[in-house]
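Fold the following for me, if possible:
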Amino acid sequence: MSDTIDIIRTDETTHGAYRAEVEGADRQAELTWKARGKARIADHTFTPPEARGKGIALKLVKAMVAEARAQGFTIVPQCPYVEAQFRKHPEWADLRAETPS
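You can find the predicted model right below:
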């Protein structure tokens, strides 16, 4: 597998996703989100079993972080994987939103 992946972004205003085709898999890797005000709740990350451990999910999270910086939204890392990445990357702390009520 190549080190570069093409990330497909969808934004339906109230929800969206970052997805990537995975060679040899029937399903795409994905990070899904829901909008709450100026925050996006990262609620689910999935990588097909045959592609796990290759950094694909991290690339999806980094794509979301890059867009948060460019577009001015914050992120609620509700998904355990996204939460773990926020702990590993303290430089993202300014993008972390409190859980909206």
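
alpha carbons only for contacts and neighbour counts from here, please
Noted.

mind checking the SS state of residue 17?
At residue 17 the chain is in strand, as set by DSSP: H, G, I helix; E, B strand; the rest coil.

and it, how many neighbours?
Neighbourhood size, residue 17 [other C-alpha atoms under 10 Å]: 22.

Contact partners for it?
8-11, 30-33 (C-alpha atoms under 8 Å, 6 or more residues apart in numbering).

tell me the contacts of the residue lying closest to it once chain neighbours are set aside?
Spatially, and ignoring its direct neighbours in sequence, residue 17 is nearest to residue 32 (4.2 Å; C-alpha to C-alpha, 6 or more residues apart in numbering). Going by C-alpha under 8 Å, 6+ apart, residue 32 touches 15-18, 42-45.

Let's see this one next, to set against the first:
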Amino acid sequence: MPAFKDHAADRRFQQMFADADGTEHPVWAEYAVRGHARVILHVEAHPALRGAGAAGRFMQALAEHARAEGLTLIPHCSYAVAWLKRHPEYEDVLGS
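Model (predicted):
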């Protein structure tokens, strides 16, 4: 799996994924900091990756990152809300 990065100064999580031609493009989430929580404001995939499952793999990496770092996620983005509802195995990282 490609490297997941937290660009804390920009308050942005990002991960690169290859499209069908092998060209790498980003999937990212903008966030706000609330103590040990990260409020997920927006998740977006590069247009070349849409429909390829990259955003879902990114969300899995984001949830794993939160778990490893002792963070909780507060989703405000509709995609993040829906993804976390479909993946109860990450309920432990869901904040309120």
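
Could you get me the TM-score between them?
The TM-score (TM-score structural alignment, normalised by the length of structure 2) is 0.80; 94 aligned residues with a C-alpha RMSD of 2.3 Å.

related to what we said a few turns ago, top of the contacts of residue 32 of structure 1 by neighbour count?
Of these, residue 42 is surrounded by the most neighbours, 25 neighbours in total, counting by other C-alpha under 10 Å.

Using the three-state scheme, assign that one.
Following three-state DSSP, residue 42 of structure 1 is assigned to strand.

The residue in structure 2 that it lines up against and residue 13 of structure 2: what is the separation?
By TM-score structural alignment, residue 42 of structure 1 lines up with residue 40 in structure 2. Distance, residue 40 of structure 2 to residue 13 of structure 2, using C-alpha to C-alpha, to the nearest Å: 10 Å.

Equivalent analysis for residue 2 of structure 2, please.
To residue 13 of structure 2, residue 2 of structure 2 is 13 Å away according to C-alpha to C-alpha.

how about the top helix by length along structure 2: buried residues?
Longest helix of structure 2, by residue count under DSSP state H: helix 54-69. Residues of helix 54-69 of structure 2 classed as buried by neighbour count (16 or more other C-alpha atoms under 10 Å): 54-67.

In JSON lines: these, plus distance to residue 78 of structure 2.
Listed next are the buried residues of helix 54-69 of structure 2 as JSON lines, based on distance: C-alpha to C-alpha, whole Å:
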{"residue": "54", "distance to residue 78 of structure 2": "16"}
{"residue": "55", "distance to residue 78 of structure 2": "13"}
{"residue": "56", "distance to residue 78 of structure 2": "13"}
{"residue": "57", "distance to residue 78 of structure 2": "16"}
{"residue": "58", "distance to residue 78 of structure 2": "15"}
{"residue": "59", "distance to residue 78 of structure 2": "13"}
{"residue": "60", "distance to residue 78 of structure 2": "16"}
{"residue": "61", "distance to residue 78 of structure 2": "18"}
{"residue": "62", "distance to residue 78 of structure 2": "16"}
{"residue": "63", "distance to residue 78 of structure 2": "16"}
{"residue": "64", "distance to residue 78 of structure 2": "19"}
{"residue": "65", "distance to residue 78 of structure 2": "20"}
{"residue": "66", "distance to residue 78 of structure 2": "19"}
{"residue": "67", "distance to residue 78 of structure 2": "21"}
